[in-house]
Structure formats: C-alpha cells, structure tokens
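Chemist: no sequence for this one, just the structure:
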C-alpha cells in the first residue's frame, strides 16, 4: 500500500513458555493468547497518517467489502461489538414490548439481552446433545402468536440446522437472526454462517479467531433492511447517505445509536481479515491434534469430545470436552489450575440466572442445557500453542480426571 512494505506474518508476539526444568513442562498455559499478524500497527499508523480516526474511513470500507464478498451479503456493517450488532437487529425488526424471541438458554447474555432491551420476552429452548446448538425439533412448539424472531447460536463455530430453522421461520412469518459470534469462516452445507438468516452478527473480540480487541459486524442478508441498518448505526440519521451525496443534508430518521467502531479498530481488523484463512487453518490444526490425543480418554468413558456433523465446516473456535457424569468438574478445573493449565467452564444457563427468570420463560425442561453446562470444560486453544504444550494439557487433564 502506497509503496510501503508490509511486515510479514510472525509468531514473535507469542510468548515462549517458561519451562520447569524438574518436570520439563510449561509452568503455565494460558486459556487464550490474542494473535497478531504483524500488520496491525502498520495499518493503524496509516490510518493515523491519513487523518481519519473516527468510524467509516478507508479501512472500514475494506472490512465491509471483505465481509460482503466472503458472505455474499448485500450489506455488512462494522460495529463496536457483536452485542451492538444484535441490538441493531432488535431495532431493525421493530421488536416491541411483549414480543417473544426464541433463543437457546446455553448462550452468552447478549443473545437475549439485545431483545430484552426492546421489551421482548426471551423464550428459552433446549439444545441438542451432540452440537450443543438450539434443538430445531423443539422450536416450532415454542412459537406463540407473540413470536417475532428465532435467534440460533452457532456454538463453537458449528452450524445450527439452518435449513429446518429457516423453513419454520418461513411458515410462521418470523425473522431469523444468526448469532454467529463464534462462527467467522465457518460454514453450513457450504454456506457461510451468518449469511443464511435475515440478519447475522459476528464478534471480533480478542477471544475470537479474528480479532480487533472489541468489535463486531452486522451482516444484512435481506436487502429490505440495508438502508435502515445504515441509519440506525449512525445514531438514527442518514449521515452515510449524505456523505455519498445522496441527500443534501442529513437529519434524524429513526431511533438509533452510535454503533460504529473507530477507524483505528478497523485498521487492526483489516490485518486480521487479510489473514483469516491462515488463522483458521492453524487453529484447525491445533483442534485436530486435541481431537486425536483425546480419543483414548473418550473410549475409556472419561469424557466426550466435540461432535461436528459432516455437513458443517467448523472454524476451530474452541475445543471443549464434556466430563463423564459423576466426575466433579470443579475438582477437575482446580487440579488443572494447580498444574498450570488455564481451562475454563462456559455459560451458566440464562434461564437459571436472576434476570433470565424475571424476563424470560422456558419452553420445556431444558435438561440437556442443564446437563452439558455442568460438565463442559474448554481447553486452551490459540495460535502458538505447540505440540509439547498440548501434550501437557492432555496429560494434566487425564491426571485430573482419574485422580481419586
């Protein structure tokens, strides 16, 4: 760009583990280490030199173009978080007090909160025991005359059964908002996750595969929402149309807010998007190695490995295991921590939370959600995690699972 040589990709930002000479094993393995390609600061300096630091500058344009090309969506808009993208979806769908939105209980709070902010009631549906995604066979029975939308969450970057969900939505005149926070670069039957529903939401938080610290994107798959999405994102004004010369002045059109990220954030993200294929490939290598190493423990009945249906191409967002029933997960996590391995649990089901009990309602008993949420452990997974570190994680996990 502009004759300036771009830095090459490097692992120099990945900390070399301090080895314990006695045990010949790392003293500490972090759950996550954000990876930088080496171009991020270069692009940020270009944004600074160009004098455009607020949102919607040249780097934002590049990110939008990349997202639109990779998803096939007519419109993609960067936001300051995936939460913001979901909140925009609530505004675009005109969610109003008393409306109902069908969501899994096994998800992050933003999936429900974005619609609760509009006065909606989240209807919590159980998840499948294999993928831990919303159980599509339970959705239709959860629909009421107040239902406005279905919000599937692609857990661990593995696609929900979108064909079934879209067919249900079509029969009942509902909208589908894909919470694809964990699913950048993943596919369902060849289609990019986030591109199948009427709207999709991505996350670029530092814990995700492609990052910019804090950030997200709204993927607008139904063109009828494109113009209003721009307006809502710009505080409810037609400012974007003004800058394109489509109106002679801009003014307040719709309820909205400031959902834009800064151009510095977009510059950082652009470096990551350029390397998205490489980042995904390297994570998939680490994921596959865990899968091989843990096969024996699964065969012994100590745990269950992730299940990825053949028609789903996941992105190695995380590697989790479900410890066998009867094994105390908290004891396992404590033993891993004592060994220097940062393994963590995941969601506390929303239906069991104080706010979830007040704001939502359950459809059915959600027994799978309650079971898997009590047994799930996420293992360290990041670019730079090497074979010896993975070996240590797996051996520490085996010791923690079998220790009396």
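Modeler: Yep, that arrived. Keep in mind the model is a prediction, meaning the values are calculated, not measured.

Chemist: C-alpha from now on. contacts and neighbour counts both.
Modeler: Will do.

Chemist: may I see the buried residues of the longest helix along the chain?
Modeler: Ranked by residue count under DSSP state H, the longest helix found in the chain is helix 276-293. Buried positions in helix 276-293, judged by neighbour count with 16 or more other CA atoms under 10 Å: 276, 279, 280, 283, 284, 286, 287, 290, 291.

Chemist: from the chain's centre, how far out does that helix sit?
Modeler: Averaging C-alpha positions (CA atoms, centre = their mean, to the nearest Å) puts helix 276-293 17 Å from its chain's average.

Chemist: wait, is residue 96 part of a helix?
Modeler: No: the assignment for residue 96 (DSSP: H, G, I helix; E, B strand; the rest coil) gives coil, which keeps it out of a helix.

Chemist: that one touches residue 121, doesn't it?
Modeler: No: with contact defined as CA atoms under 8 Å, residue 96 does not count as touching residue 121 (9.7 Å).

Chemist: comparison target below:
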C-alpha cells in the first residue's frame, strides 16, 4: 500500500515570496532591471566578492552570455565534461564553436582535470568545468592550465550555489560563471539564473550584451545622453516577479543550505553499510570542498540494478531518477562536438547512478522511507557490526542524532 507520494523535488518557500511579489506588482514595474533585480545582484555580488552579477532568465542564458564574452567564434573549441546538461554545450554550439568532451573523475563525477591538457589544441578557446552536485572541481589545476595556455574559464555552477572550494565560493574562480535558480535547484525562482563576472575587463560588455546589445545601462547612469545599439545581445533579463521571488530565497539561503546538508547527511550515514559491503557507492566529497547538498545519489552495480531500483521506488510512490545521457553519445553531441580520450567513467557511471529525492522541506519520515525502500529494492543482507539493514527502523534515533536532523 502506498503511504503518499514523495516527489523528486518539492518547492520550498520561505514565507516572504508573496509579500515581495506584491511589492513588485505595487511598484508598477514588473519588467527587468528593477529594484528587486538590483537587490538580488547586490546580494550575490557581496556574498561572492566578485566584480559584477547580472541576473538572467535562466542559467542557459547566462552560459550563452558567457560564450559571447569569451569571444567564441566558429571553429573555436571549448573543453567540458560530457556528463553535463545540454546547455553547457549549446551555448558554445550557438556561437559556432565545438564542444570537446572529456571524461569525468570516478570520485566526484566532475571534469577530470588530469585529462584537460591532452584535449587542448590550437583551436581551444576556453574550459568549462561543471561543479556536479555542488561539489567543486579541482579549480587550482584547471585555472593553472587555463593561464598556461591563455584560455578563458567559464564555470558552469548551475548546481553550485553556496558551495565552496578551499573556502572560496564556487563561481569565483573562472573569468565568468553561471548559476541556476531553476525550480529543481537549492535556491529557486521558477526559472532564473545569474552571470558572475570576475574579470573586470568584461563588465562593461556584459552589461551591453545583457541589455540587448545596447548601452542602456550607461544611459541610466548618465554616462551617455542617449542609448543605442552598440553590440550583439539579447533579452537576457528576468522579470521583476522572478527577482522578487528569488530575493526571498536568497535571504534564507543559509538556512536552506544547512537543512539540505542535514538531510544529505542522514542519507549518507544510512547508506554506509551498502558501501561497506560494496553494494553501492556513496558520493565522495574531497576534504577541500564544502558541498551544498544539491544531490544525493548512489552508484549501484549495473544498469539492470538501477532500472529495478527506480521502478521499485516508483511503484512505492517515490520519484527517483538518473541523470544525463552523456553528451558525447547524444545525436547532437556527435554532430556538433568531439571527444578527447576515452569516456570510460562517463559511460559507466551514467548507467549506474540513482538520484534520490532531496528538498529542504522533506520530512524525516520521508527520508527514512526512501532509505528503507532502497534497502528493500536491493534485497540484500548487510551486516556492519551487529546490525543489519532490516534493523534500520529500530536504528532511526541513532541516525537522527548522528545526522544532526531535528525531528
């Protein structure tokens, strides 16, 4: 019997979204670049310590702006993981560029920095590392390679908001970075994103591209007496309604992140026995990274096991999923991009990953139910010390105390 469905992702609101939406409407200005847009941009700029932040209508839009700012021309190559969402590559392809797919690391599922240099050719223009699951790539190595070869770094930090690498926020290492506030992310605005500009030389042009290729921002600052079309650009601004919703989320971003981390830790501790018996691999978080609990996943032993686990969870009212079809194997990836080296880890892990429900407003009983169903789906006897997985329900108080989740 189903108890109640548990969605893969559930909207988590802070209580001020409607208030701020009303304020935006009452202001009479719901177009982009209004008061809430500026509040969000200033908030993010202060948090990140970057040169400039521009809100966008999606992370896809931010990546497309970044490709323009990186001056991607027809034939230019951009190195990226194959294990990423299509927008990472589409932004390059739309400029006539060529995505160059590199394999991922077997611990973090991030771009394997040890394989980047071998992918560089005379056509290489940029590197686009993707911070998978909010775990930072090895940015010291990637930035070092980029400097050595004169390449632009565009961080795809769609999943990386409020995560850190060596104590520094993700999105502040590259020349440019893109964040997502899509409804499935930790901090949401329905749709929405942000372009982070860390290179001061790119700030002025970023504003122009953001404003449809005009110098409108200069005009409103009184720097020119009229504004006109001066460069390429598009309508990348979000509405004030999107920004108002986002601002309520940003104000509570620390609390949201901490709650997700507590739930993530609960999953992680519960599944230690599966990893101990080599039945499933848990996420690996390097010591120099502070993740943001964007995703909790398990790597099971085969595609068949993955298919069975997902079906079992679905049959019991829980929505879990896998992630990307690797871009190098997708029809468009084969048409527009190329690979560098073998894709062994990418091909293997993309068949075996199981992504479990994660929302800041999940209840303890929901998390515990997902955990129990995973154990049931795997149908294994797991003994660690004197305890088996069938004893999980009796051990819930132990997990609760260890994970720091308050019932």
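Modeler: Received the coordinates, thanks. Because the structure is a prediction, the values reported are computed rather than measured.

Chemist: of residue 96 and residue 121 of structure 1, who's got more company?
Modeler: Comparing residue 96 of structure 1 with residue 121 by neighbour count (other CA atoms under 10 Å), the higher total belongs to residue 121, at 25 against 17.

Chemist: what residue in structure 2 is paired with that one?
Modeler: Under the alignment (TM-score structural alignment), residue 121 of structure 1 pairs with residue 98 of structure 2.

Chemist: what span of structure 2 is the longest helix of structure 1 aligned with?
Modeler: With TM-score structural alignment applied, helix 276-293 of structure 1 matches the range 253-270 in structure 2.

Chemist: now that stretch on structure 1. Mean distance?
Modeler: In the superposition with structure 1, the aligned residues lie an average of 0.5 Å away from stretch 253-270 of structure 2, counting by mean CA distance after the TM-score superposition for structure 1.

Chemist: now do stretch 368-377 of structure 2
Modeler: Between stretch 368-377 of structure 2 and the corresponding residues of structure 1, superposition yields a mean separation of 1.0 Å, by mean CA distance after the TM-score superposition for structure 1.

Chemist: what does that stretch rub up against?
Modeler: Contacts with stretch 368-377 of structure 2, where a contact means CA atoms under 8 Å, 6 or more residues apart in numbering, come from 267, 270-271, 308-309, 312-313, 316, 318, 356-357, 389, 392-393, 396.

Chemist: same thing with stretch 301-309 of structure 2?
Modeler: Among residues not part of stretch 301-309 of structure 2, those counted as contacts by CA under 8 Å, 6+ apart are 279, 280, 300, 351, 352, 353, 354, 374, 377, 378.

Chemist: check contacts around the first one.
Modeler: What it means is residue 279 of structure 2. If you count contacts by CA under 8 Å, 6+ apart, residue 279 of structure 2 has them with 300, 301.

Chemist: map it onto structure 1.
Modeler: Under the alignment (TM-score structural alignment), residue 279 of structure 2 maps onto residue 302.

Chemist: kindly report the same for the last one.
Modeler: Using TM-score structural alignment to pair residues, one finds that residue 378 of structure 2 aligns to residue 401 in structure 1.

Chemist: can you tell me the element its match falls in?
Modeler: helix 387-402 (DSSP states H and E).

Chemist: how far off centre is that helix?
Modeler: Remark: helix 387-402 of structure 1 is offset 26 Å from the chain centroid, using CA atoms, centre = their mean.

Chemist: quick check: buried residues in stretch 53-73 of structure 1?
Modeler: If you call a residue buried by 16+ other CA under 10 Å, then stretch 53-73 of structure 1 has these buried ones: 53, 55-57, 59-68, 71-73.

Chemist: ok so, going back, out of the contacts of stretch 301-309 of structure 2, which sit inside strands?
Modeler: For the contacts of stretch 301-309 of structure 2, the ones inside strands are 353, 354, with DSSP state E as the criterion.

Chemist: how near is the counterpart of residue 134 of structure 2 in structure 1 to residue 56 of structure 1?
Modeler: Residue 134 of structure 2 is assigned residue 157 in structure 1 as its aligned equivalent, the criterion being TM-score structural alignment. Separation of residue 157 of structure 1 from residue 56 of structure 1 (CA to CA, to the nearest Å) stands at 28 Å.

Chemist: next: residue 106 of structure 1.
Modeler: In terms of CA to CA, residue 106 of structure 1 sits 34 Å off from residue 56 of structure 1.

Chemist: residue 201 of structure 1 should be in a helix, yeah?
Modeler: No: for residue 201 of structure 1, which was evaluated using three-state DSSP, the result is strand, with no helix membership.

Chemist: leaving out sequence neighbours, find the closest residue to it.
Modeler: Distances taken as CA to CA, 6 or more residues apart in numbering place residue 218 nearest to residue 201 of structure 1, at 4.8 Å, with adjacent residues excluded.

Chemist: just give me the residue closest to the centre of structure 2.
Modeler: For structure 2, residue 159 is the residue whose C-alpha lies nearest the centre (CA atoms, centre = their mean; 1.3 Å).

Chemist: for that residue, give me its contacts.
Modeler: Taking CA under 8 Å, 6+ apart, we find residue 159 of structure 2 in contact with 131, 132, 133, 134, 179, 180, 185, 186, 294.
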